[in-house]
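1. Let's see this in three dimensions:
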Amino acid sequence: MSGSGKTTLILESLVPALQAKSAGTSPPGHVAAVDTRAITRVNMVDATPIGVNVRSTVATYSGILDDLRRAYAATDTAGRRGLTAADFSYNTGSLRCPRCEGTGQVSLDVQFLPDVDIPCPECAGTRYAPAADDILRPAPGDPDGGISLPGLLALTVRQAIQQVGDIRRVRTRLQALIDLGLGYLTLGEDTPALSGGEAQRLKLATELNRKQSDTLFVFDEPSVGLHPLDIRTLLNVIQRLGDNGATVIVIEHDLDVIANADYIIDMGPGGGTAGGAIVATGTPDDVSRDPHSVTGRYLSDHLRSVRPS
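-> Below is the predicted model:
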């Protein structure tokens, strides 16, 4: 229930107490004790935007651009021209667009109105000078073809993995994005423009293939704004983190998410001053049978509707 104390319990009590224990400092004054067990790391996964800098893209945030720059620097054409990985940086490299200086945008000064950002007319938003288009890297299985780095960044994740599947670390991270349901994003997409749900999943891209037995992941209402099919993807991601040994706490209202929990803590019984108490705990079946739980009443109907009769 909204205002029932979920955020106070998790984000204002448990998380700072775990972080204090890990840092060897005192927990918040209202926390009497905390048992961390094996948890030494807390990873907050919320819907806050990823940065405000237009230089941050899916490729940079996922950590693949450095690998791609090295791969293009290793081509014969780059070698003949004396280019290194540094030259392929759209922030400071010699191949960046001189007009927009690698941002892909220019600002128009509109009289009496705020400045308007438009795609750079010189590079068409690719961030690179025309010379970068001359340096092609063959795709696996297609030695006679090739694609430039600006061309690659214009592809979706799903398209790009076909072009760079021979670079193991890049392939692994692109596959993680596909597994997260983000295969439709382009590599050069500005991360500040992503939705809250996309930002949440992108933050997890580097976590999916790690052992997580010492990590607590906290999701703060991850279902907000998601289509039911996206919620299914989210549940698969949470299951995958659990399979890697992680502990996952989800602050949530959505009944699909609640019904898939291993254990529920139902806060309430109301919101605001009527909240702050633990109404029911247990598995979804336990809570659905608890007569004191309003959540349980709706959860019971939901479980009947999704389970075969």
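
2. Could you use CA atoms for every contact and neighbour count after this?
-> Will do.

3. residues near Arg80, how many?
-> 8 (other Cα atoms under 10 Å).

4. now the helices for the chain?
-> For the chain, applying DSSP state H gives helices covering 6-9, 15-23, 58-61, 65-73, 76-80, 149-153, 157-163, 168-179, 196-203, 228-243, 255-259, 284-288, 294-306.

5. now the ones you listed as TSV including distance to Leu185?
-> What follows is the helices of the chain, written out as TSV (distance: least, Cα to Cα, whole Å):
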stretch	distance to Leu185
helix 6-9	31
helix 15-23	32
helix 58-61	8
helix 65-73	15
helix 76-80	28
helix 149-153	10
helix 157-163	6
helix 168-179	9
helix 196-203	9
helix 228-243	15
helix 255-259	25
helix 284-288	35
helix 294-306	31
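
6. this one next, for a side-by-side:
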Amino acid sequence: MTVDEASEFFTDEGAVARTLQLLRDIGLGYLRLGQPATELSGGEAQRIKLATELQRSQRGRNLYVLDEPTTGLHASDADRLLVQLQRLVDAGNTVVMIEHDMRAVAQADWVIDVGPGAGDAGGRIVVAGSPGQVARTTNSRTAPFLAQELARARA
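-> This is a model prediction of the structure:
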């Protein structure tokens, strides 16, 4: 049975229904119940850990560091994941993401653009600021892509 199927089956089962709905909300409805952890991708395992955190009572003051949590996700699943991450922030937590998806970067409160290139050509902070500030930076390789995403989101 998948998480989606189980969610429909356990609709009236309180805590079970809430847990299954949360897994659906972060885009894991297709997973099979009892699926071995060794069969999960890194992103799936990361989102299961996130779901575990989201179930806890939120008192704030936690730091979550996520490495490219939207990688491999369909755009609608990435959007659902970002909504859940915003819930953590709204509860007083800090979420730090290493991310290349400009849709996710455009929703950040603060962006730190590291570069200017990869490997030996990188590792320095090129610019830090709001997504709009970073998008207006002329020496950032990220800026044109972020500016394009911000313009698309406004349209």
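
7. Can you give me the TM-score here?
-> With the length set by TM-score structural alignment, normalised by the length of structure 2, the two chains reach a TM-score of 0.87; 154 aligned residues with a Cα RMSD of 1.9 Å.

8. Let me know which of the helices of structure 1 is the nearest to Pro222 of structure 1.
-> Among these, the nearest to Pro222 of structure 1 by Cα to Cα is helix 196-203 (6.6 Å).

9. In structure 2, what range does the closest one match?
-> With TM-score structural alignment applied, helix 196-203 of structure 1 matches the range 42-49 in structure 2.

10. Quickly note the distance from whichever residue in structure 2 pairs up with Gly181 of structure 1 to Asp77 of structure 2.
-> Aligned counterpart of Gly181 of structure 1 in structure 2: Gly27 (TM-score structural alignment). Here the criterion is Cα to Cα, to the nearest Å. By it, Gly27 of structure 2 lies 5 Å from Asp77 of structure 2.

11. and if you look at Leu146 of structure 2?
-> Leu146 of structure 2 is 20 Å from Asp77 of structure 2, by Cα to Cα.

12. who's more crowded, these two?
-> Regarding Leu146 of structure 2 and Asp77, a neighbour count based on other Cα under 10 Å identifies Leu146 as having more, with 22 against 17.

13. How about the corresponding residue of structure 1 for the more buried one: what's its closest non-neighbour residue?
-> Here Leu146 of structure 2 is matched to Leu299 in structure 1, going by TM-score structural alignment. Using Cα to Cα, 6 or more residues apart in numbering and skipping the chain neighbours, the partner closest in space to Leu299 of structure 1 is Ser288 (5.5 Å).

14. now Leu66 of structure 2
-> Met97 (4.8 Å).

15. Aligned counterpart of the one you found in structure 1, please.
-> Using TM-score structural alignment, the partner of Met97 of structure 2 in structure 1 is Val250.

16. correct me, but its match touches Leu234?
-> No - contact criterion Cα atoms under 8 Å: Val250 of structure 1 and Leu234 do not qualify, at 11.2 Å.

17. Wait, Leu18 of structure 1 touches Val42, no?
-> Yes - counting by Cα under 8 Å, Val42 is a contact partner of Leu18 of structure 1 at 7.5 Å.

18. which of those two has more neighbours?
-> Taking other Cα under 10 Å, Leu18 of structure 1 and Val42 do not tie; Leu18 has more neighbours (23 against 18).

19. Which position in structure 2 pairs with that one?
-> In structure 2, nothing lines up with Leu18 of structure 1, judged by TM-score structural alignment.

20. how near is Leu18 of structure 1 to Leu152 of structure 1?
-> Distance from Leu18 of structure 1 to Leu152 of structure 1, by Cα to Cα: 42 Å.

21. Check Leu226 of structure 1 too.
-> Remark: distance between Leu226 of structure 1 and Leu152 of structure 1 (Cα to Cα) = 28 Å.

22. cool, and Gly296 of structure 1?
-> Distance from Gly296 of structure 1 to Leu152 of structure 1, by Cα to Cα: 49 Å.

23. mind listing what the match of Leu146 of structure 2 touches?
-> Going by Cα atoms under 8 Å, 6 or more residues apart in numbering, Leu299 of structure 1 touches Leu255, Ala259, Pro284, Val287, Ser288.

24. what's the farthest-apart pair in these?
-> For the contacts of Leu299 of structure 1, the maximum inter-member distance is 12.2 Å, found between Leu255 and Val287 (Cα to Cα).

25. Who has more neighbours out of those two?
-> Between Leu255 of structure 1 and Val287, Val287 has the larger neighbour count (other Cα under 10 Å), namely 25 against 16.

26. Tell me how many other residues crowd the closest residue to that one other than its chain neighbours.
-> Closest residue in space to Val287 of structure 1, ignoring its immediate chain neighbours: Gly296 at 5.1 Å, by Cα to Cα, 6+ apart. Residues contacting Gly296 of structure 1 under the criterion other Cα under 10 Å number 22.

27. wait, Gly296 of structure 1 sits on Thr283?
-> No - counting by Cα under 8 Å, Gly296 of structure 1 does not reach Thr283; the two are 10.6 Å apart.

28. Alright, I will stop here.
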